[in-house]
Structures are given as structure tokens and as C-alpha cells.
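**Q** sequence first, predicted coordinates after that:
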Amino acid sequence: MQIRHSTNPKDAKHYDTTRLREEYLIESLMEQDKINLVYSQIDRVITGGAMPVNERLSLAAGDALRATSFLQRRELGIINVGGDGTVDVGGTEYALGKLDCLYVSRGEADPVFSSVDSANPALFYLVSTPAHTEYPTTKYTQQDANPIHLGSLETSNKRTIYQYIHEKGVRSCQLVMGLTLLDTGSVWNTFPAHTHDRRMEVYFYFNLGEDDRVMHLMGEPHETRHLVVKNHQAVLSPSWSIHSGAGTRNYGFIWAMAGENQAFDDMDAIDLNDFK
């Protein structure tokens, strides 16, 4: 498990490209028969990827958590962006197809990940946050999720937001999680951008081809920076940073938040004239 510390916006505006990528970009999440994890001290969020091909992969606490099991003091959100797979939680197997979600409660046994077909493996994207109480382990499909339609083709941002783990969906202690799919012909997400000083956010990009990229915008509104992001890479967004992007084609991204509250609409909108 890689450890990353939180950063100060006064310092971040002096980072060069290499330092920006080291602090905020998670480049390697999906590797064959591995679980990769990044522990960020920004609200103590753990971001990870599990790609079981020939082996079953167990999510263990490791030394970083000083816990008897991964979920001893944590909750977990899982969204599959690959082929069909299963997640075994304490002897109960949950089948997850593409874009299915599983919320796993605090106190559950270490989840075990596997793929149905090694030629088309599951790709499990993971986000975990500290939790002080338990809510039921729950599976949600894309059809179960709450859809919100936004944007238009005229502004190149026609998209659908699917809310999975949120106040009126799958209940959790503090984790909020879902995904956004851009329509063909649309490339912009979340612009004009916003911040939410009460929560951090993580973006995970998917449905991109080998030669596609997303220019992810971050930083303070008056000190914007960008990261060039590939398929299956993630970006950590501190509460003071905007989080937006434009791609070489339409794509999808999973968003996950943690912090002071779970109110999806708790955003601080930024006037276009203030962007620099």
C-alpha cells in the first residue's frame, strides 16, 4: 500500500509536472493478479484496483492500517469496470457485471475478488473510507442507480450521472460514490467547475482507448493546473481543488467523496470570470 500525504494549495502552485503527478495522479491501479492500493491522508481515503485473472485476490489490512482486517474500522465501495466477476464477503458471493456496485459494511470479513473468465477479467475499482458505524452490505446495479441527465451536445458535455452510494441510495457512513458517462460527441465533464471545502474527491477514468487521453484540470480556480490521464488512472482532489476534464473522446469516470457530509449538492460554484 502506497502512502501519500496531504498538500497545501500554497505549495502546490509551485509544483512542476512531475511533482503534480507524484502527488495527485494514481497511474497503476489495474495489474494482472494484483491489488494495488493508495492510502491518501486527505480524509484518509484508500483508492485501489483489483484485477483477478488466474488467482483469487484477498483484500487484507496490511501494516498501514494496524487493524486485524481491512474493514475493521472502514467501509468499502466497489465498482466493476471489466468483465463479469464475483466478490466473496464472509462466504456470501456477490456477482458483479460491468458497472455493478457493491457496498461492503464496516466489520465484514476481508473481501475476495475473482473473475468468471480469465480472458475477460473483472476490473474492480475500490474506494474505502473510515467508518464509525455499520450499514448493510448491498449490491446495486446501474439500473438501480439514480440517473441525473445533464448538459447538451451543443456544449460538448451531454452526460448522465449515476448515483450509487448516497443519502437516498445505498446507505453508508461517509462514503459517497457513483459514476458519470458522457454521450458520444461530448468530451467535457464538470465545467464550469466547483469545489467543496467540506469533502475531498477522487476521479477514476475508464472507457478510454489506448491512444485516448483526458486533460484533467485541478488546482485552485485562480491557479489551475492540468494532468494528462490515461484509461484506468485516478486523480486525488483535495477539497481546495477543482476537478474537471476534457478528453479526446467521450469516456466514463467514477467519482467518490469523503469528508464532512454526504450532501451531493453541497458545492461551491465558481464564476467563469474567476478561472485562470
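**A** Received, thanks.
**Q** every contact and neighbour count from this point should use C-alpha atoms.
**A** OK.
**Q** where along the protein do the helices fall?
**A** For the chain, the helices defined by DSSP state H occupy 9-12, 17-24, 62-65.
**Q** what comes into contact with the last one?
**A** In this case it means helix 62-65. 1, 70 (C-alpha atoms under 8 Å, 6 or more residues apart in numbering).
**Q** buried set for it?
**A** Neighbour counts using 16 or more other C-alpha atoms under 10 Å place residue 65 of helix 62-65 among the buried residues.
**Q** now it, how far from the centre of its chain.
**A** The chain centre lies 21 Å from the centre of helix 62-65; the measure is C-alpha atoms, centre = their mean, to the nearest Å.
**Q** and what of the longest one?
**A** On the basis of C-alpha atoms, centre = their mean, helix 17-24 sits 18 Å off its chain's mean C-alpha point.
**Q** list the contacts of that helix.
**A** 4, 12, 227, 235-237.
**Q** out of those, who's nearest residue 31?
**A** residue 235 (17.5 Å; C-alpha to C-alpha).
**Q** that closest one: neighbour count?
**A** 24 (other C-alpha atoms under 10 Å).
**Q** can you tell me the closest non-neighbouring residue to it?
**A** Spatially, and ignoring its direct neighbours in sequence, residue 235 is nearest to residue 25 (4.6 Å; C-alpha to C-alpha, 6 or more residues apart in numbering).
**Q** and residue 137, by the same measure?
**A** Closest to residue 137 by C-alpha to C-alpha, 6+ apart is residue 104, at 4.5 Å.
**Q** show me what contacts the one you found?
**A** Counting by C-alpha under 8 Å, 6+ apart, residue 104 has contacts 75-77, 136-138.
**Q** hold the first one in mind and look at this next one:
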Amino acid sequence: MEFRYATNPEDMKQYTTDKLRDEFLIESLFVEGELKMVYSHYDRVVVGGVIPTQQEIKLDAGDALRTEYFLERREIGIVNIGPAGKVVVDGEEFTLNKRDCLYIGLGKENVTFHSEDPSNPAKLYFVSANAHKEYPTKVLPIKDAEPTRLGSDAESNNRTIYKYIHADGLQSSQLMMGMTLLEPNNMWNTMPAHVHDRRAEVYLYFDMEEESRVFHFMGRPDETRHMLVKNEQAILSPPWSIHSGVGTNNYTFIWAMAGENYTFKDMDFVPMEDLK
């Protein structure tokens, strides 16, 4: 488990490119046969990835959380971004095809990851947050998720949003999770930009070509910075930061949030003339 600490926005003004990437970019989450995790002190979220091959892989943080088991005081959302896989939760199996989401609630003790075909393994991405109440463990297949279509070709942001874990979907204690798909020839996401100072956010960019990149913009609206992000890399976005990007091609990203407000109504939109 790698640990990342919270950053003061005033300090970030002095960051070099390398320092910015060290603090906010998660470069390697998916390694065959391994469980990779990053613990962020922003809202105590844990971001992880796992590619199970011949052997099952258990959701286990060792003694990093100082709890008896991973979900003793946590909940988790899992999205498969690869071939078919399954997650076994206290003996109950849940199959996940590509872009399906599984929510697991507080108190589930034994969670293991598996691939349907170890030679063509699943690629399971997850975000976990602290929880105060148990909610049912459920799967939401992508085919059953309600799409919301936004943007336009003229604005280069024609996109479809799928909300997985939220007040009107898979119920949770505080975790929110969904996915945004940009149509071909559309490259911008989350512009005009916004902030929500009561909750942090995590982006995972994926379904990108090897040579494609996303220019991810972050920072306070009046003093932005950018990072170049490759396929299957994640960004930690502080509550005070915008989180927006433009790609060299279209792409897909999973967004996840945890914090004070369990709502989509707390976003403070930033007028274009205020961005710098």
C-alpha cells in the first residue's frame, strides 16, 4: 500500500512537473497477478487495481489500515475494465463483464478477485471509502445502467455518463462512482470546470491507445496546472482543485468521490473568464 498525503494549494504553486506527478498521479495500478493500492489522505480513499491470473487474489491491506480486515470500516466500488472476471464476497460469487460495477458494503470479511479465463485476465479497478452504515452488496451491469447524454460535437464533448453508485442507483454510505465515455472525435471532459470543496475525486483514464495522452488540468481555478496522463493511469483530485482534461483522442474515464456531500448539487462551476 502506497500512501499519499494531503497538499496545501499554496504549496502546489511551487511544484515542478515531477513533484506534481509524484503527489497526484497514480502511474501503475495494473500488474498481472498483483493487487496494487494507493491510500490517499483526501477523504481516506483507497484506489486500487488487480489483474488475477491463475490464482485468486484477496482484498487485503495487511496491517496498513489497522483493522482486522479491509472492509471492517469501509465500503468499496469495483468496475471491471477488462475481460470477464468475478468477485467472491463471503462465499457469494458476482460476475463482472467489461464496464460492470459491483458495490460491496461495510463488514464483508472475505473478498477475492478471479478471472474467468486466466490467459485473458480481468482487470478490476476499485475505489474504497470509509463507511458508517452497511448497504447491500449488488452488481449493476453496464447494460442496466441508465445513460445520460451530454455535450455536443461542436464543443468536442459529446459524451455519455453512467452513474453506478449514487443516491438513485447502488446505495452507499458516502462513496459515489460512475463512468464517462466520449464519442469518437470528442476530447474534452468537465469543461466548463467546477470544484466541490466538500469532497475529493479520483479519475481513472482508460480505453486509450498506447500513444494517446490526456492533458489533465488541475489546481485552483485561478492558477491551473496540467499533467500528461497515459492509458490506465489515475489522478487524485483535491477538493479545492478543478478536474478536467482534453485528449489526443477520445477516451473513457471512471470517476469516484467521497466526502461531506452525497449529492451532485454541490458543484461550484467556474466561469471560463475566471480560469487561468
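**A** Looks like it arrived, so ask away. Just so it is clear, the model here is predicted, and its values are computed rather than measured.
**Q** any idea what the TM-score is?
**A** After superposition, the two chains reach a TM-score of 0.99 (TM-score structural alignment, normalised by the length of structure 1), with 276 aligned residues with a C-alpha RMSD of 0.8 Å.
**Q** now the contacts of residue 104 of structure 1 as JSON lines including neighbour count and distance to residue 150 of structure 1?
**A** Below are those laid out as JSON lines (neighbours: other C-alpha atoms under 10 Å; distance: C-alpha to C-alpha, whole Å):
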{"residue": "75", "neighbour count": "27", "distance to residue 150 of structure 1": "30"}
{"residue": "76", "neighbour count": "24", "distance to residue 150 of structure 1": "28"}
{"residue": "77", "neighbour count": "27", "distance to residue 150 of structure 1": "24"}
{"residue": "136", "neighbour count": "13", "distance to residue 150 of structure 1": "31"}
{"residue": "137", "neighbour count": "18", "distance to residue 150 of structure 1": "30"}
{"residue": "138", "neighbour count": "16", "distance to residue 150 of structure 1": "27"}
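**Q** right, and out of those, which lies closest to residue 91 of structure 1?
**A** In terms of C-alpha to C-alpha, no member of those lies closer to residue 91 of structure 1 than residue 137, at 12.8 Å.
**Q** test my guess that that closest one contacts residue 103.
**A** Yes. With contact defined as C-alpha atoms under 8 Å, residue 137 of structure 1 and residue 103 form a contacting pair (5.4 Å).
**Q** for residue 101 of structure 2, which residues are in contact?
**A** Residue 101 of structure 2 touches 77-80, 139-142, 164, counting by C-alpha under 8 Å, 6+ apart.
**Q** burial measure for the residue nearest to residue 235 of structure 1, as a count.
**A** Residue 25 of structure 1 sits with 21 neighbouring residues when counted by other C-alpha under 10 Å.
**Q** relative to residue 150 of structure 1, how far out is it?
**A** 27 Å (C-alpha to C-alpha, to the nearest Å).
**Q** same question for residue 165 of structure 1.
**A** According to C-alpha to C-alpha, residue 165 of structure 1 and residue 150 of structure 1 sit 19 Å apart.
**Q** okay, these two: which has more neighbours?
**A** Remark: of residue 165 of structure 1 and residue 150, residue 165 carries more neighbours, 25 against 12, as counted by other C-alpha under 10 Å.
**Q** still on that earlier bit, hang on, the residue nearest to residue 235 of structure 1 packs against residue 233?
**A** Yes. Counting by C-alpha under 8 Å, residue 25 of structure 1 touches residue 233, with 7.3 Å between them.
**Q** shared neighbours of those two, which are they?
**A** Common neighbours of residue 25 of structure 1 and residue 233 (C-alpha under 8 Å, 6+ apart) do not exist.
**Q** if we can go back for a sec, can I get the contacts of helix 17-24 of structure 1 in JSON lines with distance to residue 92 of structure 1?
**A** Listed next are the contacts of helix 17-24 of structure 1 as JSON lines, based on distance: C-alpha to C-alpha, whole Å:
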{"residue": "4", "distance to residue 92 of structure 1": "33"}
{"residue": "12", "distance to residue 92 of structure 1": "44"}
{"residue": "227", "distance to residue 92 of structure 1": "40"}
{"residue": "235", "distance to residue 92 of structure 1": "32"}
{"residue": "236", "distance to residue 92 of structure 1": "32"}
{"residue": "237", "distance to residue 92 of structure 1": "34"}
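**Q** just curious, which of those is nearest to residue 84 of structure 1?
**A** For the contacts of helix 17-24 of structure 1, the nearest to residue 84 of structure 1 is residue 235 (25.4 Å; C-alpha to C-alpha).
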